[in-house]
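Q: I'd like to go over a predicted model; first the sequence, then the structure.
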Amino acid sequence: MTVNGTQAGVMEGAPHEVAALDAVSVRRYTTGQVILDDIDWTVRSGEHWALLGANGAGKTTLLKLIGALMHPTTGTVEVLGHRLGRVDMRELRAHIGLVSSAQKVPQDATAHTVVLTGHTGTVQPLWRKYDSEVRERAHALLAELEIKELAERPYGVCSGGQRARVLVARALMADPSLLLLDEPFNALDLPSREDLIDAMHRLALTRTELATITVTHHLEELSPAIGHVMLLKEGRVLTSGPVADVLTGVRMTECFGRPIEVSRHEGRWLARSGRR
């Protein structure tokens, strides 16, 4: 299966589509409820997107579509050059990195073992699949995320921020072109949050072909690498585009239904509720 842009004949370094949604809608079969309605969206290599919206806006469903975890009711979804419905979803998912605080991994497994499982896309390690080269790659990814000292520490005793970076390293084992982060900052304290933001910023600088999509509720969790934002409201795209055009008080107020003031300082964003 060819999913890498260079293998498909795209010149290395030239931005190319990694995900494209055209007139996509998702409805709940049992009730007919519209979860997503007429979504158009294109994500290109090297782009870093934030996906924002109130609870129930459709963010997680949209991420599941791009993560090849579900099909749309109507419209088309193409990921890494393959249209959902015409490709083996399991094989496609092997080339997409996913990080979620809800991911289940063995608590007693070492950080190195957890990263190794990213090679096979399994929860439990498949030891026969991990040769010396694969094991060394897992160590290199821990070093890249600046947590190499955690290699032999059980995942269950790592801090929340350390766990988040272990999961990022695990997601990178497949050398994905697309990395999806579903509320990766959930329940992190301030130092842990900043460590993860710094890690994501470094990845953006060193892995220039990698595209990322981050679902979050807080502008303070966006790294300076975020260049594009989509705002979802009640299953529809309210607006999307360059970060400076989208993250405005007017747009955020419209999205969340209450006065919001937005400010920016040294590449970082801050939102707070204004007075009514």
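A: Here it is on my side, so go on. Note that the structure is a prediction, hence the values are computed from the model and not measured.

Q: CA only for contacts and neighbour counts going forward, please
A: Noted.

Q: Any figure for the gap between E149 and L141?
A: In this view, E149 and L141 are 12 Å apart by Cα to Cα, to the nearest Å.

Q: One more: G81?
A: Taking Cα to Cα, one finds G81 at 26 Å from L141.

Q: Also H16?
A: Counting by Cα to Cα - H16 and L141 are separated by 25 Å.

Q: Please apply the same query to E234.
A: From E234 to L141 the distance is 38 Å (Cα to Cα).

Q: And for the helix or strand where L51 lies, what's in contact with it?
A: Assigned by DSSP states H and E, L51 falls within strand 48-53. Contact partners of strand 48-53, identified using Cα atoms under 8 Å, 6 or more residues apart in numbering, comprise 59, 204, 211-217, 222, 225-233, 255-256.

Q: can you list contacts of the helix or strand that it is followed by?
A: Going down the chain from strand 48-53, the next helix or strand is helix 59-66, by DSSP H and E. Outside helix 59-66, the residues that touch it by Cα under 8 Å, 6+ apart are 19, 35-36, 51-53, 70-72, 77-79, 180, 182, 215, 232.

Q: Put this next to the first one:
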Amino acid sequence: MTGVHGSGLDARRIRFGHGDRLIIDGMHLTAPGGAVTALLGPNGSGKSTLLRLIAGTLRGEADALELDGGSLTAMRRRERAQRVALVEQEWSAAEGMTGRDIVGLGLLPHRGWLSFEGEEADAVATHAALTRAGAFEFAERDAATLSGGERQRVNLARALAQRPTLLLCDEPTNHLDIRAQLDALVLLRSLARDGMTVIAALHDLNHAAAFADRVVVVADGHVQAAGSPQNVLTRELIARVWRVDAEVLTRPGSDRPLIVFDTEHAVAR
């Protein structure tokens, strides 16, 4: 896959409701191949729901859901799992499963549940995924004993073992310390440079400003703005969407924005 960039994701008019509430109301999301797209928005804006709809773990409606020109909704479940990997914030493991066992689950869409062919190749792929995600030291640990940050890295390794074209990450820096957060974001950028389409839901606007090629801001069931961090993350948009005042500076040594929040006052709701 290295150096080969697909056209990416094109999701048109996605809709999803729960009861009488319409959570996602006709969103149109594009994410180019070979780039990191940061999905931003306040709590409850539908970021996690949107990722699950794209991954197919949640059912909704869409006029089109295409990856590299092919329809995801027309794919069989196994084929879709070979193309799309979702890293969720929280997950549970069966009793007695090790970190290596969890990562091995990422191979199932390619090998099947009962396949014993290619065990050596599977072991190599699992080792590579654990190493690249910085999770090799957790390979033989009982998954139930892992901390939140350790589980996050193992889950990312599981997604890498899946060898997806599209990687969806829901708060990939959640539970991680500062060094591990930066390592995770550098990894996502590296995967994108290798040709993967990467979409990451993030809370930290400065992480998005520093690492994303494109940002999509969602709120109230709609896309509020989309484009480069430099063009989208303005003081006016931050005040309107997050109800906080901020000064948007330029990060030293680059043209990317650096957001400094007013810790004394918030914009009146």
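A: Structure received. Quick caveat, the model's predicted, so the values are computed rather than measured.

Q: hang on, the earlier thing: which one of E149 and L141 of the first structure has more residues nearby?
A: More crowded of E149 of the first structure and L141, by other Cα atoms under 10 Å: L141, with 22 against 12.

Q: For that one, which non-adjacent residue is spatially closest?
A: A169 (5.5 Å; Cα to Cα, 6 or more residues apart in numbering).

Q: mind checking what the one you found lines up with in the second structure?
A: Using TM-score structural alignment, the partner of A169 of the first structure in the second structure is A157.

Q: and that match, which of the three is it?
A: Under DSSP: H, G, I helix; E, B strand; the rest coil, A157 of the second structure falls in the helix class.

Q: That one: how many residues sit nearby?
A: 29.

Q: got it, and E136 of the first structure?
A: Neighbour tally, E136 of the first structure, other Cα under 10 Å: 14.

Q: Pull the contacting residues for T250 of the second structure.
A: Counting by Cα under 8 Å, 6+ apart, the residues that T250 of the second structure touches are R256, P257, L258.

Q: Apart from its neighbours in sequence, what residue is nearest it?
A: T250 of the second structure's closest residue in space is P257 (Cα to Cα, 6+ apart), at 4.6 Å.

Q: And the helices in the stretch 51-200 of the first structure?
A: 59-66, 89-93, 111-120, 132-144, 160-172, 190-206 (DSSP state H, counting those that start in this stretch).

Q: looking at these, which is closest to S100 of the first structure?
A: helix 160-172 (7.9 Å; Cα to Cα).

Q: quick one: the closest one to the second structure mean distance?
A: For helix 160-172 of the first structure, the mean deviation from the second structure after alignment is 1.8 Å (mean Cα distance after the TM-score superposition for the first structure).

Q: got the contact list for that helix?
A: 96-101, 111, 114-119, 138, 141-142, 145, 147, 155, 179, 184-185, 187-189, 192-193, 195-196, 199.

Q: let's go with 6 Å and repeat that
A: Helix 160-172 of the first structure is contacted from outside by G97, L98, V99, V115, G118, L141, L188, S192, using Cα atoms under 6 Å, 6 or more residues apart in numbering.

Q: Tell me how many other residues crowd whatever residue of the second structure lines up with V87 of the first structure.
A: Alignment note (TM-score structural alignment): V87 of the first structure maps to M75 of the second structure. Counted with other Cα under 10 Å, residues neighbouring M75 of the second structure total 12.

Q: now M75 of the second structure: how far from A55 of the second structure?
A: 12 Å.

Q: Just the strands from the second structure, written as ranges.
A: 9-18, 21-31, 36-40, 64-67, 70-71, 84-87, 166-170, 197-201, 214-219, 222-227, 244-250, 257-266 (DSSP state E).

Q: Can you check which of those gets nearest to T234 of the second structure?
A: Nearest of the strands of the second structure (Cα to Cα): strand 244-250, 6.5 Å.

Q: average distance between the closest one and the first structure?
A: Counting by mean Cα distance after the TM-score superposition for the first structure, strand 244-250 of the second structure comes out at 3.4 Å.

Q: Any buried residues in that strand, and which?
A: V244, D245, A246, V248 (16 or more other Cα atoms under 10 Å).
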